[in-house]
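Asker: my questions concern the predicted model and sequence given below.
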Amino acid sequence: MKKEVNILFLGGAKRVSLAEHLIKAGQQRGIQVHIFSYELNSEVPIASVGEVIVGRKWKDASLYEDLSAVIRQRDIHIILPFVDPAIEVASQLKSLHPEVFIPCSSAELCRIMFDKQVSNEWFIRQDVPVPKSYEADGEILFPVIMKPRVGSASKGIKVVYSEEDFREIAAPETYLIQEYIADSEEYTVDCYISQRGEIISVVPRIRLEVAGGEVMSSRTLKDETIIKLSEKIIAADAFQGPITIQFIRDKKNGATYVMEINPRLGGGVIASIAAGADIPAFILAESEGECLQSVTDWKENTLMTRYFKEVIFYADNH
């Protein structure tokens, strides 16, 4: 067993709590965990617990060359993506650097989930319930919600109530158009799938408060409908590592629909970790080649709520 483990975050600028959980999980195993994060800017909160590596944009032609150099120079053992564009990057690095533990799904599956229209079609093929969707040039029953096909953190989402308003939207074909469920509840499910395809944990939580697409308050709950739907989705393809599944429930009739999958750790995963699904420990154990046991005895009604904490940088670096 290694005495030191170097973990590289891809776009983990604000994931301080997750880094602290990884460090704690390492301490419990007698391992010193060092956190590095690949960012465009050195002055980001993760610098308070690790080293920031200023790198290239996700679409830069020299990205993989630069990341490969980082992996060699910092002796990286584990890589974790934290933003959507970094997911496919991580899956490509998995092929380029088999010596590094990168718990993520295939590049092809990541590409499917990164495009909301394509992933919606994938859900339909798997017989997973989704809200009714519409073609931009077809008949539409308003109101609808329009989500950019490629995007994250709720950016660019529009609720459209009439044909007149719809005509004012440029390039409507670049959106996934779905029925708008006004009276609803949103749920996130934090899952971990082993490298052998075994479901290790499935923890639903209700999103109680959201700001800018980021959950601020969330409570775990053992909702059998959501758990079974999540297991059906996972079994449909070769998911690996941490994935986050988003659901919406219509309060009027109780219907539950899947919205999207992010094949990475979600921002609110701390709630599930605190409830007993210790994903940081899973990651460290698998990186050492250990087999995992499924965890189903996590605590329901574990409430996570967030507060703001500042990280200060000085011009003279002191």
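Answerer: Cool, the structure landed.
Asker: only C-alpha atoms from now on, for both contacts and neighbour counts.
Answerer: Noted.
Asker: could I get the full set of helices for the stretch 1-150 of the chain?
Answerer: 16-28, 63-73, 84-96, 107-114, 116-125 (DSSP state H, counting those that start in this stretch).
Asker: I'd like to know which of these is closest to Asp278.
Answerer: Nearest of the helices of the stretch 1-150 of the chain to Asp278, taken as C-alpha to C-alpha: helix 16-28 at 8.4 Å.
Asker: please state the offset of the closest one from the chain centre?
Answerer: Distance, stretch centre to chain centre, for helix 16-28: 18 Å (C-alpha atoms, centre = their mean, to the nearest Å).
Asker: which strands or helices does it pack on?
Answerer: strand 32-39, helix 279-287 (3 or more C-alpha pairs under 8 Å, 6 or more residues apart in numbering; DSSP states H and E).
Asker: tilt between the last one and helix 16-28?
Answerer: In this case it means helix 279-287. 50 degrees (axes from the mean of the first three to the mean of the last three C-alpha atoms, to 10 degrees).
Asker: contacts for helix 279-287, please.
Answerer: For helix 279-287, contacts defined as C-alpha atoms under 8 Å, 6 or more residues apart in numbering pick out 18, 21-22, 25-26, 77-78, 101, 103, 192, 194-195, 241-242, 273, 291-292.
Asker: please compare the first structure with the one that follows:
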Amino acid sequence: MSAEGFPILFTSAGRRVELIRCFRAAAGKLGLELEVHACDLQPDLSAACRDADARFAVPRCTDDGYVERLIEYCEAKGIRLLVPTIDPELHPLALAKDRFAAIGTMVHVSSPETIEIVRDKALTAARLAQAGVPVPKTATADEVRADPASWRWPSFIKPSGGSASRGIGEIASPEELLPHYDEPMILQDLLDGEEYTVNIYIDAHGRLASVIPHVRLSVRAGEVEKGRTTRCPDIGKIAESIVEALPGLRGVSCFQLIDDARFGMRVFEINARFGGGYPLADHAGGRFAESVLALANGRSECASNVWQDGATMLRYDGAVFV
């Protein structure tokens, strides 16, 4: 029996070669002949786009024509599944999810309401704290500026809507706070301790099906370079609380926490998408890519908590030659 053709699109593909290969391997297990499409601002200069079977250019995901271009392409090429890879494109895609479904394309994205929360770090911290999830003390730059004596110094500052470690840094005292920033900024407790990324899978019914933490042994440009999976019941309980706090989460997400000696475990970041460290969870047996493909193909999801503890990833630079 020949494999079934299955066109899939990775948006903002950039360097996500490893993610594409995870999906190719998963498709083989399901008997699907994956036809990989990828897009980016400059697809000829994207390693992932070059690794795909087809590539095309798109405007910035913040442009009005971004979603229209994707819908047009998905309809023309019969795309069955769209997988976003960066945070700024999640909200426009979540809002257009039903439009994609009408042309036969499943978008791997959570609800618009959930995306609005996780794209705003101040709102995320408030929602999680309300649900009992341990988070660092968080306030806007304006709030701290108005009452600096109530704050712990040094502190950590970052854009409330930032991603990919853009604009983050330490700030030693109130005097280092600028009178104005180009975008909303928040301050949080400066955490120190072992850092974890936790890949989770929430099935189509909102059930937490899998929790795979890994220790971030080394990080480069905000993405894990060396990591090791580890089972931790406390992290599993935190994951359950996050899912309860954000009932619109679906499919693959990841969150980051630091186990601080003073405060204990504190969640400081949520990404409602495949994270850069997902290939480690995949290698450990997470089957998240396989589960998303199965769902898009009308089959039962297969992500579970059967995975390998102590699996280690040591990344190195590869090259795509044209």
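Answerer: Perfect, thanks for sending it. Values in this document were obtained by computation on a predicted structure and should not be read as measured data.
Asker: TM-score of the superposition?
Answerer: For this chain pair, the superposition-based TM-score is 0.92 by TM-score structural alignment, normalised by the length of the first structure; 310 aligned residues with a C-alpha RMSD of 1.8 Å.
Asker: related to what we said a few turns ago, now tabulate the helices of the stretch 1-150 of the first structure in TSV and tack on mean neighbour count and distance to Ala236 of the first structure.
Answerer: Formatted as TSV, the helices of the stretch 1-150 of the first structure follow (neighbours: other C-alpha atoms under 10 Å; distance: least, C-alpha to C-alpha, whole Å):
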stretch	mean neighbour count	distance to Ala236 of the first structure
helix 16-28	18	28
helix 63-73	14	30
helix 84-96	20	19
helix 107-114	18	11
helix 116-125	17	9
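Asker: just put the ones you listed in JSON lines and tack on distance to Ile261 of the first structure.
Answerer: Converted to JSON lines, the helices of the stretch 1-150 of the first structure look like this (distance: least, C-alpha to C-alpha, whole Å):
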{"stretch": "helix 16-28", "distance to Ile261 of the first structure": "20"}
{"stretch": "helix 63-73", "distance to Ile261 of the first structure": "25"}
{"stretch": "helix 84-96", "distance to Ile261 of the first structure": "11"}
{"stretch": "helix 107-114", "distance to Ile261 of the first structure": "6"}
{"stretch": "helix 116-125", "distance to Ile261 of the first structure": "8"}
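Asker: one step back: need the buried ones from the contacts of helix 279-287 of the first structure selected in ChimeraX.
Answerer: A single ChimeraX command selects the buried members of the contacts of helix 279-287 of the first structure (16 or more other C-alpha atoms under 10 Å):
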select :18,21,22,25,26,77,78,101,103,192,194,195,241,242,273,292
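Asker: what residue of the second structure matches up with Phe142 of the first structure?
Answerer: Phe142 of the first structure maps onto Trp153 in the second structure when the alignment is built from TM-score structural alignment.
Asker: need the contact list for its match.
Answerer: Ile171, Ala172, Ser173.
Asker: most neighbours among those residues, which one?
Answerer: Each of the contacts of Trp153 of the second structure was scored by neighbours using other C-alpha atoms under 10 Å; the highest score is Ile171's, at 16 neighbours.
Asker: map that one onto the first structure.
Answerer: Correspondence of Ile171 of the second structure to the first structure, assessed by TM-score structural alignment: Val160.
Asker: cool, Leu295 of the second structure as well?
Answerer: By TM-score structural alignment, Leu295 of the second structure lines up with Glu286.
Asker: same check on Ile238 of the second structure?
Answerer: Applying TM-score structural alignment, one finds that Ile238 of the second structure aligns to Leu229 in the first structure.
Asker: excluding chain neighbours, what is closest to Glu183 of the second structure?
Answerer: Closest residue to Glu183 of the second structure in three dimensions, ignoring its sequence neighbours and counting by C-alpha to C-alpha, 6 or more residues apart in numbering: Pro159, at 6.7 Å.
Asker: for stretch 289-306 of the second structure, measure first residue to last.
Answerer: This stretch, stretch 289-306 of the second structure, spans 15 Å end to end (C-alpha to C-alpha, to the nearest Å).
Asker: distance from it to the middle of the chain?
Answerer: Remark: stretch 289-306 of the second structure is offset 18 Å from the chain centroid, using C-alpha atoms, centre = their mean.
Asker: who's in contact with Glu301 of the second structure?
Answerer: Taking C-alpha under 8 Å, 6+ apart as the definition, contacts of Glu301 of the second structure comprise Asp203, Glu290, Ser291, Val292, Ala294, Leu295.
Asker: returning to that earlier point: pretty sure the match of Ile171 of the second structure sits against Pro143.
Answerer: Yes: with contact defined as C-alpha atoms under 8 Å, Val160 of the first structure counts as touching Pro143 (5.5 Å).
Asker: quick one: what's aligned to Arg125 of the first structure in the second structure?
Answerer: So Arg125 of the first structure corresponds to Gln130, using TM-score structural alignment.
Asker: ok, for Ser301 of the second structure, nearest residue in space, not its chain neighbours?
Answerer: Let me fix one detail, which is that residue 301 of the second structure is Glu and not Ser. Leaving aside its chain neighbours, Glu301 of the second structure sits nearest to Ser291 (4.6 Å; criterion: C-alpha to C-alpha, 6+ apart).
Asker: number of nearby residues for that neighbour?
Answerer: The burial count for Ser291 of the second structure: 24, using other C-alpha under 10 Å.
Asker: and the contacts of stretch 77-87 of the first structure?
Answerer: Contacting residues not belonging to stretch 77-87 of the first structure are listed as 5-12, 58, 90, 99-104, 110, 114, 151-152, 262-266, 287 [C-alpha under 8 Å, 6+ apart].
Asker: narrow those residues to just the buried residues.
Answerer: By 16+ other C-alpha under 10 Å, the contacts of stretch 77-87 of the first structure give 5-12, 58, 90, 100-104, 110, 114, 151-152, 262-266, 287 as buried.
Asker: can you pull out the helices in the stretch 201-318 of the first structure?
Answerer: When assigned using DSSP H, counting those that start in this stretch, the helices of the stretch 201-318 of the first structure occupy the ranges 224-235, 269-275, 279-287.
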